[in-house]
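1. Predicted model, plus sequence, below.
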Amino acid sequence: MDSFPVFYRTKTMRILLLIIWFTLKVHYVQGEPGILKTKYFDTNIKDFATKEYCIGYSSFETPLPKLAKEPEFRPLLDRTDTDLCKTPSNAAQLKGTLVAVLRGNCTFVNKGLVAQKAGANGTIVVTDSAVIAPSMNESVKIPVVLLTAEDHRDIIRKAGDNKLVQGVLYNPEVPEIDWNLLVIWLMAVGTIAIGGYWCGVTAYRQAKLQRKRERATAVQASGIQQSTCNSDSSEEEDVTEEEEESVTITPVIVLIWVCMIFAVLLLLFFFYDYVVYVVITLYCIGACNGMHQCLAPIGRKIIPWKQRLPPNKVPFLSTRPTIVSVILALGSIAFVACWFVYRHEDFAWILLDTLGICFCISILRLIRLKNFKTCFLLLGLLFIYDIFFVFITPLFTKDGKSVMVEVATGGDGAKEQIPVLLVVPRLSHSAFSVCNMYSMLGFGDILVPGLLVGYCHTFDFKVQSRKIYFISSCIAYGVGLVITFVALALMQTGQPALLYLVPCTVLTVLMIAAIRGEVAHLWHGQVKSDHHVL
């Protein structure tokens, strides 16, 4: 199987990428979003139209109503010529309005008190930075919210020459369970099922080819000639390249991994604005290769053309890959470039998830765990890692925030977000959907249990169990993910997914092995020679 680019094929590069992918887990974007619903006269349709904008506010001091009722609409007064840090000379204009002002240098409390004294119904602070919840206190009785400068300009454009815009601030009820969780569940379970299945099949083919080589060597040593058909030669070529790409994980590598994962997460926490661009660069490299790895088998089936490039000295092409492989590689690069250019657009999550699924599947095919002992060590250590950085680190940080949550979401005011996760926008109407806030599942929550699923499928071939370990581990992962989502709904805060995924998958596999009397074989990854085909 031709791989592209060559740089990614080195084991050191793969391990570095995996350390970053394992760093992040599942979380929801944190914050206190609300909605500014505007009503204006649209000259195109000759009637009133509405549009909603994302705002940030403090829900503790000034909670917003759940519904945007018609009588509660108020005139939107544009006073972005002032920061309202002191009472303006024409303060009477503010009475009964939602007044939009600049951020300025004074506190939000100061702006709120000035507007409240003038009789305003609310203060909209226009900011060039990210929309966050402003710090308030009980002395301010009217809502003080943040609105982006871009949204404010859009409101002014829609107001037109008459400058007549009305608005209402509200925050609708958020459903406990959103349908986007079903989308994430299907993507995650499908990814580990495909990746784990591919891992087991590849391992089986490698072992089968290895036995053929051993028999051929024995025959050659005895002096008997043996013909080799073209199909065997083709299979040997493909499996040899897969074998060269694969990485077998040992307990020593697991320990090194976990230590480096700790270091990478802390680097992201303290130097996020710089390290995030390194992660994005590495992600683009890994995503290119992942998509190419997934498309290559499909491409060979659709276009069974094995013509290779002529001899050349062009970097990455000197190994003479097939023309089909080069075309697929260029298509993968174009897809990643498209995501990079449009990564801040509303539709970019579709591109990101497509690349993420391809990448995870390719990794699950490439990475092999030697035995269940290694699986248990890896999942156990990352189980502790996940709990520590989600639940324990808030006790040590000065603002009481989880290190994992801060890294996964980028924190307040972050311009870029770590791309190594699956994201799906809210499908039900709420402030989260208006503010383009996504539900997230980190690659680590797919790859870590997925490695166990891949080992289970490999073990199925060894004991000829009709895929009972593979199917059971996939079902256990799906159940564990459902439990994670239920915990999210009940606790309304980010959850360490491995807290639920690890017990579900590990205990299920061990229970199956105990029933079949294969715990020792499963643990060591070895079966008696008269009982296996691998």
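-> Received, thanks.

2. use CA for all of it now, contacts and neighbours both
-> OK.

3. Spatially central residue for the chain, please.
-> L421 (1.1 Å; CA atoms, centre = their mean).

4. any chance you could map the strands in the stretch 251-400 of the chain?
-> Per DSSP state E, counting those that start in this stretch, the stretch 251-400 of the chain carries strands over the ranges 367-369.

5. quick one: contacts for the residue nearest to the centre of the chain?
-> L24, D353, G356, M440, L441, G442, F443 (CA atoms under 8 Å, 6 or more residues apart in numbering).

6. Filter those down to the ones in strands?
-> Among the contacts of L421, the members found in strands (DSSP state E) are M440, L441, G442.

7. List the contacts of the first one.
-> The reference is to M440. Per CA under 8 Å, 6+ apart, neighbours of M440: V26, H27, Y28, L421, L422, V423, V424.

8. Turn those residues into CSV, including secondary structure.
-> Output for the contacts of M440, formatted as CSV (DSSP: H, G, I helix; E, B strand; the rest coil):
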residue, secondary structure
V26, coil
H27, strand
Y28, strand
L421, strand
L422, strand
V423, strand
V424, strand
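
9. Check these against E406 and report the nearest one.
-> Ranked by distance to E406 (CA to CA), those are led by H27 at 9.8 Å.

10. isn't that closest one right up against E406?
-> No. Under the criterion of CA atoms under 8 Å, H27 makes no contact with E406, lying 9.8 Å away.

11. who has more neighbours, the two?
-> More neighbours surround H27 than the other of H27 and E406, with 23 against 19 (other CA atoms under 10 Å).

12. Now do that one against L422, distance only.
-> 11 Å (CA to CA, to the nearest Å).

13. where do the contact lists of the two overlap?
-> M440, L441, G442.

14. out of those residues, who's nearest I19?
-> Using CA to CA, the shared contacts of H27 and L422 come closest to I19 at G442, 12.5 Å.

15. Isn't that closest one up against L422?
-> Yes. With contacts counted by CA under 8 Å, G442 reaches L422, the gap being 6.3 Å.

16. out of the shared contacts of H27 and L422, which one sits closest to Q220?
-> G442 (50.9 Å).

17. What number of residues are in the vicinity of L36?
-> So L36, with other CA under 10 Å, has 22 neighbours.

18. buried residues in the host helix or strand of it?
-> When elements are assigned from DSSP states H and E, L36 belongs to strand 33-42. Neighbour counts over strand 33-42 (16 or more other CA atoms under 10 Å) mark P33, G34, I35, L36, K37, T38, K39, Y40, F41 as buried.

19. second one coming, line it up with the first:
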Amino acid sequence: MMNSERLANVALAGLSLAPLVVNVDPNLNVVLTACLTVFVGCYRSVKPTPPTETMSKEHAMRFPLVGSAMLLSLFLLFKFLSKDLVNAVLTCYFFVLGIAAFAATLLPAIKRFLPEKWNEDLVIWHFPYFRSLEFEFTRSQIVAAIPGTMFCVWYAKQKHWLANNVLGLAFSIQGIEMLSLGSFKTGAILLAGLFVYDIFWVFFTPVMVSVAKSFDAPIKLLFPTADLKRPFSMLGLGDIVIPGIFVALALRFDVSRGKGPQYFISAFSGYAVGVISTIIVMNWFQAAQPALLYIVPAVIGFVAVHCIWNGDMKPLLEFDESKTQSTEEVAAEESKKVE
């Protein structure tokens, strides 16, 4: 793990705990938490091989429609069924997901203190009576799952905002680390579609805000405020993960060219400006804002201007991560040439 990422991890942990001991301005907390989460997720996504889950153009175009269907379904569930019943089912679902995400986030730090065999040797476990179903895991993953399980038990019992945020950060970091847009074209399609999606569901219907307030699960970050009428400010994980995977792609594009983080700095700066703009407008109008309305133009705009300025528009648009060679493949080709 790079030193900058380690520092960001420490800062992120400290920022999560800070409101427990000092008075942290919720607006500043939103900006710093969102930006540090994106930063950590981006650097964790830089690996010898590209992320395994790559989004196609077709998936990117369908994503806003699928997201709309899921959002509307949740709205109807909360409207016609008991909120306690729906949230109880969702708690069970996110309990399992939370263990996996929390363990995966801790794993790189834990692996350094465990035997190498524990990190590499796979254990295959078959379901009783369903032998065709199997799980592959390492002993290191089991060790990492222990604190993950304990933490999720605390979350399920207390539903404390800090537990919610830690799980939300784990989901966000894993999403940015594991997902790939494949190309900037796909990224532009996805962000443009969700730009419209966010505006429609926040400004033209009560659905988004209603679901966000009713949904008692770590799909949003909560920031304590001094306002008794509005005890928490909220930021949806989608406002972190979706632009975050675009920023991560910019970082991996820089790495593939063997250069410093040029376009990553542009994309990350655009993200920070977008989040700050959201906070300013939200406080000005005292109303919920679709964060992607401000984040998407800022991220794409900063990268586009930088790209045009450098004359790199063609290589950037032609970049396809699925065709990028892994470090192992490059090393194998170089060894063949030497032979």
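-> Cool, got the structure. This one's a predicted model, so the numbers in the text were calculated from it and none came from an experiment.

20. quick one on the thing from earlier: can you show me which of the contacts of M440 of structure 1 carry over to structure 2?
-> Mapping the contacts of M440 of structure 1 onto structure 2 (both residues aligned by TM-score structural alignment, their matches' CA atoms under 8 Å) leaves L421, L422, V423, V424 still in contact.

21. can you tell me how far the aligned partner of the second one in structure 2 sits from L235 of structure 2?
-> L422 of structure 1 maps onto L221 in structure 2 when the alignment is built from TM-score structural alignment. Distance of L221 of structure 2 to L235 of structure 2, computed by CA to CA: 5 Å.

22. For these two, indicate the residue with more neighbours.
-> Shown here are L221 of structure 2 and L235; by other CA under 10 Å, L221 has more neighbours (25 against 21).

23. The more buried one and F171 touch, don't they?
-> No. Applying CA under 8 Å, one finds L221 of structure 2 not in contact with F171, separated by 10.9 Å.

24. picking up where we left off before, possible to save the contacts of M440 of structure 1 as JSON lines with distance to Q495 of structure 1?
-> Compiled in JSON lines, the contacts of M440 of structure 1 are given as follows (distance: CA to CA, whole Å):
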{"residue": "V26", "distance to Q495 of structure 1": "6"}
{"residue": "H27", "distance to Q495 of structure 1": "6"}
{"residue": "Y28", "distance to Q495 of structure 1": "9"}
{"residue": "L421", "distance to Q495 of structure 1": "15"}
{"residue": "L422", "distance to Q495 of structure 1": "15"}
{"residue": "V423", "distance to Q495 of structure 1": "15"}
{"residue": "V424", "distance to Q495 of structure 1": "17"}
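
25. quick check, nearest of those to T123 of structure 1?
-> Y28 (27.9 Å).

26. Look at that closest one and say how many residues are nearby.
-> 19.

27. repeat for V252 of structure 1
-> 9.

28. Please point out which parts of stretch 375-382 of structure 1 sit buried.
-> C375, F376, L378, L379, G380, L382.

29. which part of structure 2 lines up with stretch 51-67 of structure 1?
-> Aligning stretch 51-67 of structure 1 against structure 2 (TM-score structural alignment) gives no matching residues.

30. ditto for stretch 280-297 of structure 1
-> Under the criterion TM-score structural alignment, stretch 280-297 of structure 1 matches residues 91-108.

31. Relative to structure 1, what is the average displacement of that stretch?
-> Taking mean CA distance after the TM-score superposition for structure 1, the mean distance separating stretch 91-108 of structure 2 from the aligned residues in structure 1 is 1.8 Å.

32. which parts of that stretch are buried?
-> Quick answer for stretch 91-108 of structure 2 (16+ other CA under 10 Å): 91, 94-95, 98-108.

33. and those residues, which of them are in helices?
-> Applying DSSP state H to the buried residues of stretch 91-108 of structure 2, the entries found in helices are 91, 94-95, 98-108.

34. what separates the match of L422 of structure 1 from D25 of structure 2, distance-wise?
-> L221 of structure 2 is 15 Å from D25 of structure 2, by CA to CA.

35. Kindly report the same for S256 of structure 2.
-> To D25 of structure 2, S256 of structure 2 is 39 Å away according to CA to CA.

36. Provide a list of residues in contact with the counterpart of I176 of structure 2 in structure 1.
-> Here I176 of structure 2 is matched to L364 in structure 1, going by TM-score structural alignment. Counting by CA under 8 Å, 6+ apart, L364 of structure 1 touches I192, G195, G196, W198, C199, L447, G450, L451, G454.

37. The same query, at a cut-off of 7 Å, please.
-> Neighbouring residues of L364 of structure 1 by CA atoms under 7 Å, 6 or more residues apart in numbering: G195, G196, C199, L447, G450, L451, G454.

38. quick one: the strands in the stretch 401-534 of structure 1?
-> Taking DSSP E, counting those that start in this stretch, the strands of the stretch 401-534 of structure 1 run over residues 421-425, 438-442.

39. now the angle from the first one to strand 438-442?
-> An angle of 160 degrees separates the directions of strand 421-425 of structure 1 and strand 438-442 when computed by axes from the mean of the first three to the mean of the last three CA atoms, to 10 degrees.

40. Give me the mean distance between strand 421-425 of structure 1 and structure 2.
-> The superposed strand 421-425 of structure 1 is, by mean CA distance after the TM-score superposition for structure 1, a mean 0.7 Å from where its aligned residues fall in structure 2.

41. for the last one, same thing?
-> After superposition onto structure 2, the average distance of strand 438-442 of structure 1 to its aligned residues comes to 0.4 Å, using mean CA distance after the TM-score superposition for structure 1.

42. Over which residues of structure 2 does that strand lie when aligned?
-> On structure 2, the counterpart of strand 438-442 of structure 1 by TM-score structural alignment is residues 232-236.

43. Kindly report the same for stretch 503-518 of structure 1.
-> Aligned by TM-score structural alignment, stretch 503-518 of structure 1 corresponds to residues 297-312 of structure 2.

44. where along the stretch 1-150 of structure 2 do the helices fall?
-> Secondary structure of the stretch 1-150 of structure 2, counting by DSSP state H, counting those that start in this stretch: helices at 3-21, 26-44, 57-80, 83-111, 116-120, 139-158.

45. Could you list the buried residues of the second one?
-> To tie it back to what came earlier, the one meant is helix 26-44 of structure 2. 26-27, 29-44.
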